[in-house]
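Undergrad: Build me a structure from this.
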Amino acid sequence: MNTLRHVVVALALLLAGTVAALHPKDFQSPEEEARYRAIAKELRCVMCQNQSLADSPAGVADDMRRQVLTLIREGKDDAEITAFFQARYGDFILYRPEVKPVTWALWFGPALLLLVGAGVVVSIVRRQKTDAPAAPPAEDRQEW
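TA: A predicted model of the protein is given here:
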């Protein structure tokens, strides 16, 4: 039982360290913290690729988060900060990239695939209806 308590305490300390590493605690104001968190949720981690900057435990994400905070403190607005990262890493860094010819596949691809899939299903169902012979109704013979 005592060993289990040590394991739980060690695990709690380990997790507390990672949470502290994800976000700095020395914000100068609640507004700064809110902006920081909003921007970090909109940017994608370049290493993890499926996590936002806010959620990523990667070392490069720590550097990027520090850069976000630095740019906020330099007086940059949200659009300028996003443009900074977009210029450095491309449209991939944005969770919601701009709608332009290069990103049409991202924006319209899923809907197009859904429409094509629905069309395939409809054509298969129609073909099965026309190919199936009409079966005569079964005679209902019940013996009493």
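Undergrad: use CA for all of it now, contacts and neighbours both
TA: Will do.
Undergrad: Now find how far off-centre the top helix by length along the chain is within its chain.
TA: Taking DSSP state H as the criterion, the chain has its longest helix at helix 104-131. Helix 104-131 has its C-alpha centroid displaced from the chain centroid by 25 Å (CA atoms, centre = their mean, to the nearest Å).
Undergrad: For the protein, which segments count as helices?
TA: Using DSSP H, helices in the chain cover 2-22, 30-42, 59-73, 78-89, 104-131.
Undergrad: sorry, back to before: and the longest helix of the chain, what does it pack against?
TA: Here helix 104-131 touches no other helix or strand, going by 3 or more CA pairs under 8 Å, 6 or more residues apart in numbering; DSSP states H and E.
Undergrad: Out of the helices of the chain, which gets nearest to residue 95?
TA: Nearest of the helices of the chain to residue 95, taken as CA to CA: helix 30-42 at 5.6 Å.
Undergrad: what residues does that closest one touch?
TA: For helix 30-42, contacts defined as CA atoms under 8 Å, 6 or more residues apart in numbering pick out 27, 52-55, 65, 68-69, 72, 78, 82, 94-96.
Undergrad: Select from those the one having the most neighbours.
TA: Neighbour counts for the contacts of helix 30-42, by other CA atoms under 10 Å, peak at residue 53, which reaches 28 neighbours.
Undergrad: re earlier: got the helices of the chain as JSON lines, with distance to residue 48 columns?
TA: Converted to JSON lines, the helices of the chain look like this (distance: least, CA to CA, whole Å):
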{"stretch": "helix 2-22", "distance to residue 48": "14"}
{"stretch": "helix 30-42", "distance to residue 48": "14"}
{"stretch": "helix 59-73", "distance to residue 48": "9"}
{"stretch": "helix 78-89", "distance to residue 48": "14"}
{"stretch": "helix 104-131", "distance to residue 48": "19"}
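Undergrad: For the comparison step, fold the sequence that follows:
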Amino acid sequence: MMKQIFLATLIALSLGSVFARDAAPLADDPVIEQRLISISEEMRCLVCQNESLAGSRSDLANDLRREIRILISEGKSDDQIRSFMVERYGDFVLYRPPVKPLTWLLWIGPFVILGIGIAGLLVYLRRRNSSVPNVVLTDADNQKIDALLNAADKKEG
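TA: Next comes the predicted model:
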């Protein structure tokens, strides 16, 4: 019985490799495909947001790459394609959005948030330090502490 299962599996794998096909190229023209990759690596996937349009496998990324491929086929330049994408989806679609008043938050925002966090931490630490009273121990207090520590050492030993 085990030999029959093994033989059936071997035959199925052999037939599978006979019917397997090579991966279909993404575009008929390799030049178009190279331009597509070059342009889409500069753009952010709007779904994943941390992945380039070239590397994303989301449905939206596939649609946007198809749109870029069509624009390339129509003879649009790289700048015209980028402008079209920015016009349609905003500056956020670019990995390096231009520095202008509308995108200042994208460029400066992380530093502002970091500065606010550091300032908040400093205020917290100063308040915490000022709320602890400065207590000066007397010689009698120090002797009591030494006695307690020595008693603890004797118990352990």
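Undergrad: How close are the two chains, by TM-score?
TA: Between these two chains, after superposing, the TM-score reads 0.66 (TM-score structural alignment, normalised by the length of the first structure); 126 aligned residues with a CA RMSD of 3.3 Å.
Undergrad: which stretch among the helices of the first structure comes nearest residue 139 of the first structure?
TA: helix 104-131 (22.9 Å).
Undergrad: and the closest one, how far from the second structure on average?
TA: Helix 104-131 of the first structure, aligned to the second structure and superposed, deviates on average by 1.0 Å (mean CA distance after the TM-score superposition for the first structure).
Undergrad: Okay, buried residues for that helix please.
TA: Residues residue 107 are the ones in helix 104-131 of the first structure that count as buried (16 or more other CA atoms under 10 Å).
Undergrad: One more: stretch 83-102 of the first structure?
TA: Quick answer for stretch 83-102 of the first structure (16+ other CA under 10 Å): 85, 86, 91, 92, 93, 94, 97.
Undergrad: Let me see the contact set for the first one.
TA: This points to residue 85 of the first structure. Taking CA under 8 Å, 6+ apart, we find residue 85 of the first structure in contact with residue 93.
Undergrad: cutoff 7 Å now
TA: By CA atoms under 7 Å, 6 or more residues apart in numbering, no residues touch residue 85 of the first structure.
Undergrad: Need the nearest residue in space to residue 107 of the first structure, chain neighbours excluded.
TA: Take residue 107 of the first structure and drop its neighbours on the chain: the residue closest to it by CA to CA, 6 or more residues apart in numbering is residue 99, 7.1 Å away.
Undergrad: now swap in residue 91 of the second structure and tell me
TA: Excluding the flanking residues, the one nearest residue 91 of the second structure by CA to CA, 6+ apart is residue 97, at 5.5 Å.
Undergrad: what residue of the first structure takes the place of the one you found?
TA: Structural alignment (TM-score structural alignment) places residue 97 of the second structure against residue 97 in the first structure.
Undergrad: how far away is its match from residue 69 of the first structure?
TA: Taking CA to CA, to the nearest Å as the measure, residue 97 of the first structure falls 22 Å from residue 69 of the first structure.
Undergrad: What of residue 27 of the first structure?
TA: Distance from residue 27 of the first structure to residue 69 of the first structure, by CA to CA: 9 Å.
Undergrad: Kindly report the same for residue 53 of the first structure.
TA: Residue 53 of the first structure is 12 Å from residue 69 of the first structure, where distance means CA to CA.
Undergrad: Please apply the same query to residue 140 of the first structure.
TA: Distance of residue 140 of the first structure to residue 69 of the first structure, given as CA to CA: 80 Å.
Undergrad: returning to what we had before: hmm, the match of residue 97 of the second structure is touching residue 91, no?
TA: Yes. If you go by CA atoms under 7 Å, residue 97 of the first structure and residue 91 touch, sitting 6.0 Å apart.
Undergrad: mind listing what residue 27 of the first structure touches?
TA: Contacts of residue 27 of the first structure by CA under 7 Å, 6+ apart are residue 33.
Undergrad: Does the residue sitting furthest away from the middle of the second structure lie in a helix or a strand, and which?
TA: The C-alpha centroid of the second structure is most remote from residue 140, which lies 59.7 Å away (CA atoms, centre = their mean). Element membership for residue 140 of the second structure (DSSP states H and E) is helix 139-156.
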